[in-house]
Structures are given as structure tokens and as C-alpha cells.
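1. no sequence on this one, just coordinates:
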């Protein structure tokens, strides 16, 4: 029953809460009269108070709505929300007294005095009960990381409140060195000593410790982190108070380095009504669902209330991991979740997956994306990125899918590597397919480097910083456009909403970021310093090791300067040259022949002759899409 109520739309939940509060008004009156039964016969009292039972709930309803009593989320019901309840109780008491006076009812004055407090007790009791049931339901959810909060002070209590609504972590206990706190209960959770924490870690009941002591000095924090890490669990530190002021919340600031803080610009708001309308009630297929972008697309799409989400990936482990993570979220939002193993290059498999799930929208995130690896594996790179895209797109077209959105990259613009060239060819193939498609709308989303994606520069730099350095750069002057994973996923969803057929969408991502500056910022955000000529005693050294094959210093988002606006001021639609159907067929035939002959040299010659701007780079670091 509780699972059913949780999945209801928010407007219905609000109406249910309002009905409950309105029902509490006559119930409070009845309880108040019960206390006064010794002053007059019960029947006479109830009959005399009948106008109160009829009129008070009616008058109280608009008052409750004005107060917003039904707009308080149960999971967020805290002490400061009690003021609304108290005002509602006072309103009930005033209404009761006013109606008694206007109608001259022959009932004791104490009815009005008792009704308000009784209503308040019932209101608080039911809201607290509902909140506790939701907390228990959330805490019983599988897949959440069991954590201990080190520090039972105000920061720890605030962190606990945030984590009780988090789908990733489950708070188990407080830990505090203050013996007066130990064995106490704070905000409903037990406080234990460090030895108690050690026992919980050994039993496997704690996987991560969150240090909620933002005022502790940096040296002491490092020492505690080292000591706790030796217990065999992860240790994350809460930022300082000054850092929290700049952030968005306690739970979101627990990562060692938050990619958003390295963006160098304000995040782009991509929440629009078009996105909600496009995906609500639809059946969506996400290829490459276990990857960085694919998994974030899965999370974002579930929040848009589709009917069914089908996850496809060729990696069993990646598909298992993302499906296990998404199962509770999908259940909470009433979304059917389907998992399918398979390769996008397998035409028969893709046709079956699309048909059996009756797919309306395909979000194509499957790709080989790491520049150096694809540079050494040209055959497989082209087979997967070009023909995997084309195979799935043709299957979608034959099935009458409404929309097909290809995730591309800025490396497709005048590419200097096989990965970029393969994505540009995939774009051209999709645009060619659009000319013969009467039902399916094909579109491409082209964006820059994604902060924190698999193989990206942030995890690499984090590992190097954790190891004590050095941080390795390919070139001092290398720059890249950056966006967050959340921005990337929402841009894909928005492109699906705006697609008219053959579109190439790009995001205005501001100025490119210098990678050396990014590395320095990451070092400083961890509380360390860069070792250089000005600071020879710094903590982390930054070294330049030379460019890798296929990289270039600067990336571009557009091949030309022809851009059209969209309903969103930060989203642009690029107008670029396309190939004719005959030209595209010739190129695809040549590439198939080169792949069949396992001839990388011939493959590179075909790309050089047919991909606009393709050249061998002489001068890039890659934080890939």
C-alpha cells in the first residue's frame, strides 16, 4: 500500500493530505466533546454541536490551502514545519469559537479551547508517523551504501537529514570521540565510539565514513582520514563552511572533488516543459546504458515518467550495475525497467529489442570513445561507431520509431583522429537516412568533454593526486570545452524534444578551459598546493609528457558558422554540409570493403578523402564524450 501511495503523482498526494487534515477537524471536535460528556448527556452535546461538524471543515479547507498545509513533503517534515500546523490549529479553534457564537450553540466554551490543541496533536502525530514509515521504507531499500557519520554535532545532524532522502547512501550510526555523546541517541540514531565503528566495519555493516566536522583543521582532517582508511572503508570529508555556502547541499558535497566546481561557468538550466511532454508515458530505449552518459540518461529519463525504459549494453557487468541501481528509482516512479544484453552492430538483435519493447524513442549512447584506443584499433572503432549507429538507426526506421537521438562529440569537427572521424561519418549517415525517413525524426547532439565521465581527466587527476603526484599533462596550452554529466544528459533529452529531422544540436558552453588551470584547481580543492618554481615545497608536481596520437590542442563545436536558434537560448541548431545518398552509399561500401579486408591503411585513406577537415594532428588531452 505504501509503495502505491509513493508512486502517485504529487497533485494527488496533496489532495490526499488535504482530505486527511480536513477529516481531522470533526474528529478533533468529537474528541473534545468526549472530554465534556460529564457536563451534559452525550446525545444532547453532539446534537447541539452538529453545525460545528458541518460548517467548520468547510471553512477550514480554504484556510489549510492558503497556509499550504498539504504542500509540506513528508520526508522533509521537520520542526520548522510545525509552525504551519500550529497556525492551522489556531484557525480551527477560532472557527469553532466563531461558529459557536454566531449560531448561539448551547455547548461549553471549552470546546473551542480543546479542539485546537487536539487537532494539532493529531496533525503532528500523523505527519510524524508518515515520515517515519517513509524513512523506514527508504532505509530498507537495497543497493544503498551503509555509512557512518563521524561527528554528532550540528553538521552531522544536518547531514543525516540530507542522507535520509538520498538514494545512494544509508546512514547507520553516528561516531564521536566525545564520551558524553557515546551511547546517546541523536536525531533518532545511535552514537558509538571509534572502537564501535571498527567493529561495525569488520562486520561489513559500514562501507563508508563521512567526516562531518567542517571546522576541523586541515592537518587533523588528513590524519583522521588516514587512520580511518586503515580500517578498510572509504572516507569522505564534508567541506568547510565557506565551501558549503558555495555548494548546493550537504549530501552533494561529499565527493572528494565535485566536477561542477571545476566547470568554470554557471551550469546551464535545461529543465523545460518540452522535455516533460516528450517523454511522459513513452517507451524509451537507451543504448550504452551502462556507460557514463548512458547511465545518467537512464536516471534522468526515469524522472520524466516514461511508461517503459529499456536498457541495452554489450557489457554484462555494466548492465547489471546500472539496472541494480535504477530498480528502486524506477519502482518509486512507477516506471517499467527492461534490461537487454546485445551489440548495436547486431541487426537482428536490435530489431528484436525495438519490436518487443514497442520503442517510441531511441537515445543512442553506445560508442567507443577513447581517442588513443580507437586510434590503435581503427577497424573496430569504425565498425562500432559508424555501423553500430547505422544498424540501430535503420532498425528504428523500419520499426517506425518516432525519434532517434545520436550522441556525438566535438571531436567530429575537423577530426584529427579515427574516433572523431567515425562519429562524423555516423552523423552523415544519420542525416542521409533522414532523407528517406517519413516517420522517424533523426537528430544528433554534439557536445564537448564531460566532467567525470569514464576515462575522463578528473578521475585520472584524482588518482594521481591521491598517489602524491605527479599530474601528467600532454601539453601546457591544451584547452577543452567542458560540461557536467547532468548537463550532457539533459541536453540529449532536450534535443529529443526539439528534433525536427536531421538536426545537429550544440550547447553554448562558454569559453574553453585550460587543462593546466583545471589540474591546479583540483589540487587546491583538495587542500594541497602545486609544486613549481614559485612554490618549490608544494605537494603535487604537474608534468608535461607530450601529446598522444590523434590529439589536438583545441576542440571546435561547429564545422561552419551557420547556426540557428532554438526555443532555448543556450541551445543552437547547426546548419552544416551533407552528403548525397549516392556519395554516402559509395563511402559506406568502401569502408565495408576495407574492414572486411582488415586494411587500416585503406580505411585511413577513405576517411582522409571523404571526411571534411580530417588531418593528422601535430598538436589535445582527451576528456571524452
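-> Sure thing, it's come through. Keep in mind that what you see is a predicted model, and the values were worked out from it rather than measured.
2. all contacts plus neighbour counts: C-alpha atoms, from now on.
-> Fine.
3. OK, contacts around residue 408?
-> 423-424, 427, 444-447, 625 (Cα atoms under 8 Å, 6 or more residues apart in numbering).
4. Select only the buried ones of those in ChimeraX?
-> Buried subset of those, written as a ChimeraX selection, criterion 16 or more other Cα atoms under 10 Å:
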select :423,424,427,444,445,446,447,625
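5. Which of the contacts of residue 408 fall in strands?
-> 444-447 (DSSP state E).
6. Show me the two of the contacts of residue 408 that sit farthest apart.
-> Greatest spatial distance among the contacts of residue 408 (Cα to Cα): 427 and 625, at 14.8 Å.
7. how about the nearest residue to residue 389, chain neighbours excluded?
-> residue 426 (6.4 Å; Cα to Cα, 6 or more residues apart in numbering).
8. give the contact list for the one you found.
-> With Cα under 8 Å, 6+ apart, residue 426 has these contacts: 385-387, 389-390.
9. Show me which residues of stretch 517-530 are buried.
-> So for stretch 517-530, counting by 16+ other Cα under 10 Å, buried means 518-523, 525, 528-530.
10. what do you get for stretch 447-465?
-> Buried-residue list, stretch 447-465, by 16+ other Cα under 10 Å: 447-462, 464-465.
11. quick one: that stretch to chain centroid distance?
-> Its chain's average C-alpha position is 18 Å from that of stretch 447-465, according to Cα atoms, centre = their mean, to the nearest Å.
12. which helices and strands does the strand or helix carrying residue 82 pack with?
-> Residue 82 belongs to helix 82-103 when assigned by DSSP states H and E. Counting contacts by 3 or more Cα pairs under 8 Å, 6 or more residues apart in numbering; DSSP states H and E, helix 82-103 is packed against helix 50-67, helix 110-139.
13. Helices of the stretch 501-625 of the chain, start to end?
-> 515-525, 581-596, 600-610 (DSSP state H, counting those that start in this stretch).
14. take a look at this one as well, against the first:
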């Protein structure tokens, strides 16, 4: 009822607008003097125009919009309605036979005045309503500078002007043509590089990034400028949310370290990946881990017939199974508890479910933990587990087997890295058997938010008031997001022909001490408040990570973020020797494990072995990285 009454009022306004426009047409035609001899013509014209105008406006959808949000689509409806209703004027002029004749100027003046009154009335109502609702907020809220004067910035400004929490001082943008101009009544104060000076001059302590389409490096540079100036930095959602008009003040959040380390969006050859996965049975080992679970999430996009989740950790298995129940209920999911070293359980699983594509993500990955008192378990899990899953895949006719490897397999200095390199050799040796299963390996570095990542550790240390512990002032690492890593794994799996080691483009290495400093600033502290302490390299830890061993060559692939490494394959007797080694019942000590790894992985140099050479190599590598930067 309330909606009907409002629509009736709007219709009444439009009819009054038509009356006013028709009468005003004659006033303008006769220089604002009332033409008494035309009174009958004016009245008769209204009898014709008003019913037509009422019908046209109703059919044009003018009464579905909300005036307080009147915008360009509403203007388009008004123009369409006026254009159609103006045809009645043409008909009236052509058919009216009374005296005096209808002035020809009505053909132009009437539609112009009608548009002005109908559109202007709606705009005036919106301005009055917004001033009534939000006008009192203009001088309130925290002062803020918005970075980005594009479409995203404009949409954000509309929201901020209605919020009691923010008061926009102005904007900055690198487009010189916008400097000194205004966006929604607010000045564009200058380029992004002038942000520190603007913050000081305007006494502003808050910055909001509204550059959803800008490159990651640009957003990172703007954040760094603001943080160094002591400002708290916020950001808005991604491009698709902004451009779809879903930006709201409630969506604004503090910039976090993942934003600074963010990488450009990844594209994958979706049809190619879909051809590999659609209607297939897919097995994921380590399905509850950081990489395994994200692989499962990505797999769901490609409509596999069934996803078999193989996981040792009960709670992790439950979590990923529940994710499918909530987000992909149409996919048949089989959650199975099991150990990748358990040959009998693997035989049962492969025989029952016949997976066609296997992603082997199960692994021990924490370098220092695996280095001391756990070396034998690391090798058994990472190497023997790979061997047993790979053999089961071959015996039961799987089409593809994809090993999730690591950059720590390159020139390894720790047991974990050497064990993953040995796992790669296992896959290459299994592929050489030519029993139908394609074996492919994908290497990448640290992923943001993964289990054991340095970022959650730093966050916890900051929450406790510090200090932040960094092992070495020169240590650096590559970082990428978990979704990016998972997508590139799928892309590599789809393009592989068998036996390849795919290497991901990890971008530029990040100094861990710089990471710590940025996290301190983003948390609103200074280094005087949260100290950084250097604790020394941990067992098996490198100063830098590599993605390719010195003896390897690479070749390009059709995907810009993937290359293929050529490495020396294992000897023909390798698998038999390895199986015999694992057949012993006794647990081996750390030193025995390292001696065995040295035999099979010649590039492995344990920490403490040839230390001078390692230091020289590390310094040389860091110098090369500095030169590139």
C-alpha cells in the first residue's frame, strides 16, 4: 500500500510536470505574456497529452526506481518517456483544426521543458534527501585521504560521504590531468608520491586505497609511502566487487602484509584444465593441508566425477570434507583416513576408487623440525610415501601423477629439501618404466598463510608486544598466495607430457627483515616499540632459496609463470636400491640418513659440510639478487 501511494505521488508529479511544461511552452512562445486567445487550445491540448503521458510513464518503468538513488538509468527512462509522449504533441499539431493554429515552437519547447522538470525534480529530491540524511555528517568522522581518483574512487566516495566514521579531505592520483580538479566535490590534491607531504599538511592519519585495477607494485608503493608517513592504511575489495557496485564502508579493511606481498592475478587455460579433470576421479593426498585443501577447492570448479580425499589428520580431513558439503555439494566426495606410507591401505583405496588423476601433496615440510631427530621420518614420509603412492597409481592405471615439490629441493642444505629432491627422482624413475602413468613435478616456494608460515608467527609476536625474531639480516624468501600456487599446479598438470619438473615464477625474493618491518608498521607500531632480534640461522636453513639447480636448464612453456627444468635422471637401479634401503626395520640416525642422501642427491650439502663454500655461494647469490634489483 505504501509503495502504491508513493507511485501515485510520483505519477501525480509527472502529470503536473506535463501541465507545467505545456503551459510554460506558451508563456515562452509569447514572451511571458498570457495568450488569452489560446486558452481553449491549451486546455484541449492537456486533455490529449495527460492521458498519453500517464500511460507512457507507467510503461517506461518510471515508478520502479527509488528517487533518493536517482541516477543515469532513471534519466534514460525519463528521456524515453518524454520522447514517446512528445509524439502526442506532433499528432496534436498535425490534427488540430481550431483557430488560431498550434505554434510550431511547441514541438521543441515542450519536450525540452518536460525533461528539465521531470529530471530536475528527481535530482533536486535526491540532493535534498541526501542533505537531510547525511548533511550533518560532513564535518564529522576521521579525516582520510583516498588514493585513486578513478571509477573505484568515485564509488567509494559516495559511500564515505554517507558515513559518520570518515571525512574525506581529498584524493591523490598519478594521472596529471586530474590534479587540481574535483571528484564529487572533493579536490584531487596531487600525485601518489606527494602523499607523505599531503598527510602532514592536512594533519591526516588515515589513507584508503581505492585502486582495484592498479598493478600490485603500484598499490605496494602507495602503501609503503603512507605507512612510512605514520598513517593507518585501509583498502577496498577487488576489482570485480568495486566495478559491480558492491563497495560499502563495511567492506573497507586494514591493509595487511598479504596485500604488500600480493602478486598479479593468475590466468590458467581453463578449457585445457577442464579437459583433464571433468568427469574424472581425482585423488588428493594430504588433502587437509594448506596446499592440498586449496587444490581441492580449485578442483571443484572443473566438475570432477569424484574427489577422493586422502589425509592422515582426522580433523583436517573433516574440515575439507565439510567445505565440499557447503560449497560444492554436487561433487561426490570420498573422505579417507590413511598414511601415504601404508602400502596395504593405498592398494585398497586405489582398487576401490580407481583414481585417474593423483595430486600428491602429503609431505613433512618444516625444515628445522625435520633436521634434528626427525630425519628418518622426513625421508620415509616424503620419499617412501611418494614411492608407494606412485607405484599404486601405476598398478591401477592412473593417467597422471603430480608431485607437489619445493624450491628447497634445489641445491638442498637440509634433510627436508634433499628428501623432496629424492621424491622428484622417484617420480622420474617411475615415469621411465613407461607403464602408462604420466609423472609430473611442480616446484614452488613459500605460500602465504600456509601451515608453518613466518607471517602468522610474526603476527603472534607483535600481538605479544615483541620482539620479532628473524634468523639473519640477509635471509630472503620467495612468496606466493595459496590459490595462485594451486592454480599453477593444475595448469602444469594439464600441459605436462610426463617426466617434467615445472618451476613456477615466484617473482622477486623478499627480505624477511623487511617483511618484519612492514608488519610492525602496518600494525601501528614503530621499531622502537616492537624490536627485531636476530637469532641466527636454524638447522638446515639457507640464506636464500633457489628454484633451479646449477646443473639444470629450463625451457619456456605457453604459460608465462611456468618453466620446465631439465635435470639429470636417476640410474636404472635407483628404485631397487631405494626400496632395499627402506626395507630395513631399524630407525636410522640423522647422520646415517644424511650420508645416504649424499649418495643419491649429489647436489645436497648438509649444513656444516663445506661451510666456507656455502657462505661464498650465499654471498654471491645475494649480490646477484641485489644487482637485479
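-> Great, that's in hand. Computed from a predicted model, the values in this text were never measured in an experiment.
15. Can you pull the TM-score for these?
-> Remark: TM-score between the superposed chains equals 0.59 [TM-score structural alignment, normalised by the length of structure 1]; 414 aligned residues with a Cα RMSD of 4.1 Å.
16. re the thing from before, could you point out which of the helices and strands packed on helix 82-103 of structure 1 sits nearest residue 576 of structure 1?
-> Residue 576 of structure 1 lies closest, by Cα to Cα, to one member of these: helix 110-139, at 49.3 Å.
17. Tell me which residue of structure 2 lines up with residue 503 of structure 1.
-> Correspondence of residue 503 of structure 1 to structure 2, assessed by TM-score structural alignment: residue 500.
18. and the equivalent of residue 540 of structure 1 over in structure 2, what does it touch?
-> Matched by TM-score structural alignment, residue 540 of structure 1 corresponds to residue 530 in structure 2. Shown in contact with residue 530 of structure 2 (Cα under 8 Å, 6+ apart): 462, 465-468, 520.
19. how far away is the residue mapped onto residue 383 of structure 1 from structure 2 from residue 60 of structure 2?
-> Mapped onto structure 2 by TM-score structural alignment, residue 383 of structure 1 lines up with residue 380. Distance, residue 380 of structure 2 to residue 60 of structure 2, using Cα to Cα, to the nearest Å: 73 Å.
20. now do residue 397 of structure 2
-> 63 Å.
21. One more: residue 516 of structure 2?
-> For residue 516 of structure 2 relative to residue 60 of structure 2 (Cα to Cα), the value is 59 Å.
22. how deep is residue 560 of structure 2 tucked in, by neighbour count?
-> 11 (other Cα atoms under 10 Å).
23. Now the buried members of the contacts of residue 426 of structure 1.
-> 385-387, 389-390.
24. Let me know the closest of the residues you listed to residue 279 of structure 1.
-> residue 389 (21.8 Å).
25. Go over the secondary structure and confirm the closest one is in a helix.
-> Yes. Applying DSSP: H, G, I helix; E, B strand; the rest coil, one finds residue 389 of structure 1 inside a helix.
26. wait, isn't it in contact with residue 347?
-> No. Residue 389 of structure 1 lies out of contact with residue 347 (Cα atoms under 8 Å); the separation is 10.5 Å.
27. Go through stretch 126-146 of structure 1 and flag the buried ones.
-> So for stretch 126-146 of structure 1, counting by 16+ other Cα under 10 Å, buried means 127-128, 130-131, 134, 138-139, 143-146.
28. What of stretch 427-447 of structure 1?
-> 427-434, 437, 440-447.
29. which one in structure 2 is aligned with residue 221 of structure 1?
-> So, by TM-score structural alignment, residue 221 of structure 1 is left unmatched.
30. host element of residue 221 of structure 1?
-> Going by DSSP H and E, residue 221 of structure 1 is in helix 218-229.
31. how close does residue 247 of structure 2 sit to residue 238 of structure 2?
-> 9 Å.
32. Specify the local secondary structure of the equivalent of residue 281 of structure 1 over in structure 2.
-> Aligned counterpart of residue 281 of structure 1 in structure 2: residue 279 (TM-score structural alignment). Put simply, residue 279 of structure 2 is coil when judged by three-state DSSP.
33. if I pick the nearest residue to residue 496 of structure 2 once chain neighbours are set aside, what's in contact with it?
-> Of all residues not flanking residue 496 of structure 2 in the chain, residue 440 sits nearest, at 6.6 Å (Cα to Cα, 6+ apart). For residue 440 of structure 2, the residues meeting the contact criterion (Cα under 8 Å, 6+ apart) are 400-403, 427-428, 493, 496-502.
34. ok, back up a step: for the helices of the stretch 501-625 of structure 1, which one ends up most surrounded?
-> helix 515-525 (a mean of 19; mean count of other Cα atoms under 10 Å).
35. would you say residue 235 of structure 1 is within a strand?
-> Yes. Counting by three-state DSSP, residue 235 of structure 1 falls inside a strand.
36. Measure how buried it is and give me the count.
-> Residue 235 of structure 1: 24 neighbours (other Cα under 10 Å).
37. of all the helices of the stretch 501-625 of structure 1, which lies closest to residue 96 of structure 1?
-> helix 515-525 (59.1 Å).
38. Where do the helices of the stretch 201-350 of structure 1 begin and end?
-> Counting by DSSP H, counting those that start in this stretch, the helices of the stretch 201-350 of structure 1 are 218-229, 241-246, 273-279, 292-302, 316-332, 347-356.
39. Next: the stretch 1-150 of structure 2.
-> So, for the stretch 1-150 of structure 2 - with DSSP H, counting those that start in this stretch - the helices run 2-29, 39-59, 72-95, 106-134.
40. Need those helices in JSON lines (columns: mean neighbour count and distance to residue 198 of structure 2).
-> Rendered in JSON lines, the data for these read as follows (neighbours: other Cα atoms under 10 Å; distance: least, Cα to Cα, whole Å):
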{"stretch": "helix 2-29", "mean neighbour count": "17", "distance to residue 198 of structure 2": "46"}
{"stretch": "helix 39-59", "mean neighbour count": "16", "distance to residue 198 of structure 2": "49"}
{"stretch": "helix 72-95", "mean neighbour count": "17", "distance to residue 198 of structure 2": "34"}
{"stretch": "helix 106-134", "mean neighbour count": "17", "distance to residue 198 of structure 2": "26"}
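41. Out of the buried residues of stretch 427-447 of structure 1, name the ones that lie in helices.
-> Within those, residues falling in helices by DSSP state H are 427-434.
42. what's residue 544 of structure 1 in contact with, if anything?
-> 472-476.
43. which stretch among the helices of the stretch 1-150 of structure 2 comes nearest residue 297 of structure 2?
-> helix 72-95 (38.4 Å).
44. on that earlier part again, residue 201 of structure 1: which of the ones in strands among the contacts of residue 408 of structure 1 is nearest?
-> Looking across these and measuring by Cα to Cα, the closest to residue 201 of structure 1 is residue 447, at 42.3 Å.
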